[in-house]
Structures are given as structure tokens and as C-alpha cells.
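> A structural model of the following input is requested.
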Amino acid sequence: MIRIACAQMQIHHTMKENYEKTLLYIKKAHEAGAQLICFPEGQLTRYIAQYKGLSTADIAIPPDHPYIQGFRKACNDMHIIGVFSLALLKKDKIYSIMMVIDETGAILATAAKNHIVQAPHFYEQDYFTPGNDGFLVIPTTAGKLGLIVCFDRHYPESFRTLALKGADLVITAVANETTEPQDVFQWEIRIPAFQNSYYAVMINRTGREDSMDFCGQSLVAGPDGAITALAGSGEELLIADLDYQTSHRLRREKQYLSLRRPDVFDL
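Predicted coordinates:
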């Protein structure tokens, strides 16, 4: 059994405040007995992409930034795996990424968002560069973790790719508003969990940021598509226990993956 903690955060105005809150959540997750903690999209900064063409000077950090070193130390001190969601600056380009740091403080992987949206309240193409790493599965002591960054979840191929790569758990960091269809967001997580017989997590922000009101409602879906854990609309640490033996059994019984015929798909 693996215990996961989902830090449904309200994002403050300064990066320092959000960094310190992240460290606090890591400590709380450790105290709750979690082996793994994950965070919502862009956890260190307010959601600048709700506006067109603002300065990018203060929205991203480089890979060697002290805050990342602080996350590494906290994971090591608390003996917990962290899945962080950051705006990362690399060679003058900004990527929306998820970073896995293991319980020894080692950075295991960085996965960038592959599809960058450009729509009202989500003018992300003004700020972010798309990644080209595809969809990654990271072996850890808490299982094989698949990573999906927000908008990439709207492509069902992302979830299936991670299943074919052997994911036990797929974590999706998001920034969902109250004005968006919350029932559909649940389906987008629950249906892939059912179709691929694995656990799936969606971890969201909460609270109001200028013209955007983030809805919370983070969830963990089981390999049968049922809701394992569901957060409310406010700030909280959502805890769920995952039984990978159940997901492996269901994968054998349902045969959704083993009976696939890739030759009939014209993709």
C-alpha cells in the first residue's frame, strides 16, 4: 500500500511565501505517513498566463535555483518523494514542468508540458515553450509514476502512452477554474484510470487570483474508475492510500491493454 498526499494550495503573491508553504506541506505529508506528495501547476507563482504579454522576469527559476535545492533537502530530511510543478528557465526559454525528487533528494526527472494553449484566461503561448520529451514514466520506491502537465491531459493518447510504459500512478498537475466544467474534469481523470487500470491523480490550485477563481476539487481515481479521494474547494492536504496489487489484478482481468491491436488504429 502506498500513501499519497496532494497539496491543494492557494498561491500567494510572492514566490518566497509559496516556497515556504511548499516546505510546510512536505512536513505535513511526512507526518501523515505519506511516501509521496504532489503539487498543483505552477505552485511558486500566481497564474500570470491569465493575461496577455506580461513580463516573464519573475515567473521562472533555473534548475540550480536555491528553492529547488531546498525541495531536495526537504525530501531527503522527510524521506518523501516530491512531485513539484514549476516554471523552469532553461537557455532563456520557460517551460511548464513537473519535477520528481526522490526521498534521498535526487532529481529523478523533469517533464515539460508538450501542448501549450492560447485561449482566454490561458494565454500560455505568450510565456511557455512546449517540451519535446513526450510522456515519461519514472520508477520510484512509491511505484512507477507517469507525469502529465495540465493541458496535456486533454489528449487521451497521453494516458494510454503512460499505461503502455507501465505506469502504476499518473499524476496531473492542473490550474482549473470554477467557471470550467468540474464534472468533465473528473471524467478526464476517472475514465483513463478505468480504461488503463491504474491510479490517476489530478491536483489543482484553489483560491482567487485576480480574475481567476480556482476550484480545488483535486481527486484520486482508482483503477476501477471510482473516486478514491476528493478534495473540497478550499486549501487542504488530500490523503489517499493506493493498492497497486488491485490495479495489477484488474489490468489482467480486463485485458484492455493486452488485447489491443495497434495495427487497426490509424493514428
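> alpha carbons only for contacts and neighbour counts from here, please
OK.
> Show me which positions of the top helix by length along the chain end up buried.
As assigned by DSSP state H, the longest helix anywhere in the chain is helix 15-31. By 16 or more other CA atoms under 10 Å, the buried positions in helix 15-31 come out as Met15, Asn18, Tyr19, Lys21, Thr22, Leu23, Tyr25, Ile26, Lys27, Lys28, Ala29, His30.
> Another sequence for comparison is provided below:
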Amino acid sequence: MRVIRTAAAQLGPIQKAEDRDSVVARMIALMDEAKRQDADFVVYPELALTTFFPRWYHADRAEADPWFEAAMPNAATAPLFARAREHRMAMSFGYAELTPEGRHFNTSILVDRDGRIVGKYRKVHLPGHEEYDDARSHQHLEKRYFEPGDLGFPVWRMLGGILGMCICNDRRWPETYRVMGLQGVEMVVLGFNTPSVNAQRGAEGLGQRLFHHRLSVQAGAYQNATWVVAVAKAGDEDGHHLTGGTLIVDPNGSVAAELEGEADGVIVHPCDLDETRFGKETIFDFARHRRVEHYGRITGQTGVVLPE
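Coordinates of the predicted model:
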């Protein structure tokens, strides 16, 4: 057995006026609770340090820069890293990254038990739009404030296993999991901030959004024989509601643990990475069963090409 006692640490809403220090204090409290439950690894949401700011339109794009982190760790997050080292706990969380060259990414990191950043991922599949859209019930301006990630879907050896990351909308794309699956991934961790209503289809509310969330995560886990840990930022942020749905899915696609509610909270589950072996050695033994000669369209085109 190769067990990682994994804590999915959901954050309730972060209001626009809430500062980094307050949010980090909440994250530390969740980490302390995870430690009380003997967790080895704690996973936090996408954009864990701020409200989901892409809902706010800035005509001057640079006005959004205060939401971004120019260094990691920094003064605000140093106490989180210090507590992780004290607890000897690995962690993963998402934040808005501003690079020294002035580039902007929706980023997630893996941090080992010594508090060292050992992995970085930048969100590839950016949803939403770039300009203000009167036709939408609310704005979702990720394409305005972020560039598509430029690091691909790497994996890392950590905690005795092979771990990978993705962020929010990435979980809906099968290519996300398959690229990591082809590297032997045994646990995918991801944070999300998902509005509870589709801005372009008001009838698609909370129930359908949670259905699509679970469907995507469970399919990705099953089809690649990997654990998936999906962690929400949830609740009402300044009148804009985000779904919950924090859960841990096993390599057979079953929900192993799920957190109820939309407030700050933790679930801890013993994830045995050896449970990935059956799927990887049988129905999803890629070396035996994949037929890449027929998959050219997947990397050869983006939009749909209709038959003549």
C-alpha cells in the first residue's frame, strides 16, 4: 500500500474586500484541522487567495494587477508555508501569477513537506470571454486577465507517487487527464471556482452544474485509473454564487468522499495509490490498447470540420 492521507480543504466565499492575511489565516485553520485528522497532503481551491476577480470588468486591464502575486511565497503567504513545514504537510493551492516579465497566469503549485515548491501548473483551458458582454447574466473574463498556460500538463514524483495538477475548466476536457495519464499519473489535484448558474443559459442552474462537475471528474479518474481530488471555493461572493462539490474520486471513478455545504471545511481520505494499478494494467493499459494511428484529429485540428 502507498497511502496518502489527502485533505480536500474547501474555502467558503472570499469577499472582494477581504485581504490576503485574512484568507491565509482561514487556510491555516483548515490545515490545522487536516493535521488533526493525520493528513499528509492538503489541497486548496483555484485562486485561493482572492475572490473570483474575473467577474469584475476593468477597462484598463492593468487595474486587475493587485489581484496577482508577483512572488510565491510572499509576505502574505509566508505563514502558510511556515505552518506546512511545521506540520510536515505537503500542499497545493491556486493563485493569480504575475511573472517578472509581466505575464499573467491562473496558476497552481505543488509544495513538498519541507515547504519547497516542486511543481507549477498554469491553466490551459481558459473559459469565458475577453470583452464586456451585455448578453451575459454575469461576466467571466478569464480570457481578459490570463494567458493560456504555457507549461503543458506535467507530473511530478512526490509523496511516493506520481502527481499532476489542473485547474477548474481543465477538468471538463478529457485531454487534460489523458496527457497526465500517459505519464503514469496516480493523483490529479485541482481547484475550481464555478458559478452556480451558466451566464449564457440561465436554466442551467446549480443541480446541472454539479452534475457536469462530477461527471467530468469521475470520467477522468476512471478513464486514466487515477485518484482525482477536486476542491471548491464556494458560496456567495458579493452576490455571485459559486458551487460547492468538493470531492475525492477513486481510480474506478467512484466518489470516495464528498464535503457537504459551501463553507470552509475539510474532508480527509486515505488514498492508496496502489489502487491505480488494476485499471492501468487491464482495460486502460495504454501500451496494449491505444491506437494512435487513428487519433490525428485530436492534435491536428481545433474547431469542428464537417463532412462534405
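> returning to what we had before: mean deviation of the longest helix of structure 1 from structure 2?
When structure 2 is superposed, helix 15-31 of structure 1 averages 1.4 Å from its matched positions, counting by mean CA distance after the TM-score superposition for structure 1.
> and that helix, which stretch of structure 2?
Under TM-score structural alignment, helix 15-31 of structure 1 corresponds to residues 20-36 of structure 2.
> what sits against Leu159 of structure 2?
Contacts here follow CA atoms under 8 Å, 6 or more residues apart in numbering; on that basis Leu159 of structure 2 touches Ile4, Asp112.
> change it to 10 Å
Listed by CA atoms under 10 Å, 6 or more residues apart in numbering, the contact partners of Leu159 of structure 2 are Arg2, Val3, Ile4, Asp40, Phe41, Ala90, Asp112, Arg113.
> which of those residues still touch in structure 1?
Retained in structure 1 (both residues aligned by TM-score structural alignment, their matches' CA atoms under 10 Å) from the contacts of Leu159 of structure 2: Ile4, Asp40, Phe41, Ala90, Asp112, Arg113.
> Return the closest of those residues with respect to Leu273 of structure 2.
Minimum distance to Leu273 of structure 2 across these is 7.6 Å, recorded for Ile4 (CA to CA).
> Just the element for that closest one, please.
strand 3-10 (DSSP states H and E).
> which secondary structure elements does that strand contact?
Applying 3 or more CA pairs under 10 Å, 6 or more residues apart in numbering; DSSP states H and E, we find strand 3-10 of structure 2 packed against helix 20-36, strand 41-43, strand 90-98, strand 187-192, strand 227-232, strand 247-249, strand 265-272.
> Now those in CSV, please, with extra columns for distance to Arg297 of structure 2.
As requested, the helices and strands packed on strand 3-10 of structure 2 are exported to CSV (distance: least, CA to CA, whole Å):
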stretch, distance to Arg297 of structure 2
helix 20-36, 43
strand 41-43, 35
strand 90-98, 32
strand 187-192, 26
strand 227-232, 27
strand 247-249, 30
strand 265-272, 35
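> Which among those is found nearest to Asp65 of structure 2?
Asp65 of structure 2 lies closest, by CA to CA, to one member of the helices and strands packed on strand 3-10 of structure 2: strand 90-98, at 7.8 Å.
> what's the closest one packed up against?
strand 3-10, strand 41-43, helix 78-87, strand 104-111, strand 117-122, strand 161-167, strand 187-192.
> From the contacts of Leu159 of structure 2, list just the buried residues.
Buried, going by 16+ other CA under 10 Å: Val3, Ile4, Asp40, Phe41, Ala90, Asp112, Arg113, out of these.
> residues contacting the third one?
To tie it back to what came earlier, the one meant is Asp40 of structure 2. 3-7, 34, 87-91, 112-113, 159, 268, 270.
> ok, now His269 of structure 2?
Applying CA under 10 Å, 6+ apart to His269 of structure 2 gives the contacts 3-8, 37-39, 229, 247-249, 256-258.
> Relative to Val124 of structure 2, which of the residues you listed is nearest.
Val229 (18.3 Å).
> Looking at the alignment, what corresponds to that closest one in structure 1?
Here Val229 of structure 2 is matched to Val201 in structure 1, going by TM-score structural alignment.
> pretty sure Phe135 of structure 1 contacts Leu162?
Yes: between Phe135 of structure 1 and Leu162 there is a contact at 6.6 Å, judged by CA atoms under 10 Å.
> Give the residues shared as contacts by the two.
Common neighbours of Phe135 of structure 1 and Leu162 (CA under 10 Å, 6+ apart) are Gly146, Leu147, Ile148.
> what residue of structure 1 matches up with His294 of structure 2?
The alignment partner of His294 of structure 2 in structure 1, by TM-score structural alignment, is Val264.
> Sorry, slip of the keys, the one I care about is Ile109 of structure 2.
Under the alignment defined by TM-score structural alignment, Ile109 of structure 2 corresponds to Met99 in structure 1.
> can you pull the contacts of the closest residue to that match other than its chain neighbours?
Excluding the flanking residues, the one nearest Met99 of structure 1 by CA to CA, 6 or more residues apart in numbering is Thr110, at 4.5 Å. With contact set as CA under 10 Å, 6+ apart, Thr110 of structure 1 has these partners: 63, 83-86, 88, 96-101, 133, 136, 138, 147.
> Highest neighbour count among those?
Of all the contacts of Thr110 of structure 1, Leu147 has the most neighbours under the rule other CA atoms under 10 Å, reaching 34 neighbours.
> So the alignment partner in structure 2 of that residue versus Trp156 of structure 2, what's the distance?
If you follow Leu147 of structure 1 across to structure 2 using TM-score structural alignment, you land on Met165. The gap separating Met165 of structure 2 from Trp156 of structure 2 is 9 Å, by CA to CA, to the nearest Å.
> Next, work out how far apart Ser196 of structure 2 and Phe211 of structure 2 are.
For Ser196 of structure 2, the distance to Phe211 of structure 2 - CA to CA - is 11 Å.
> The longest helix anywhere in structure 2 packs against which elements?
Counting by DSSP H, the longest helix found in structure 2 is helix 206-224. If contacts are counted by 3+ CA pairs under 10 Å, 6+ apart, helix 206-224 of structure 2 sits against helix 174-181, strand 187-192, strand 227-232, strand 247-249, strand 255-258, helix 277-281.
> For Phe52 of structure 2, find the nearest of these.
strand 187-192 (10.0 Å).
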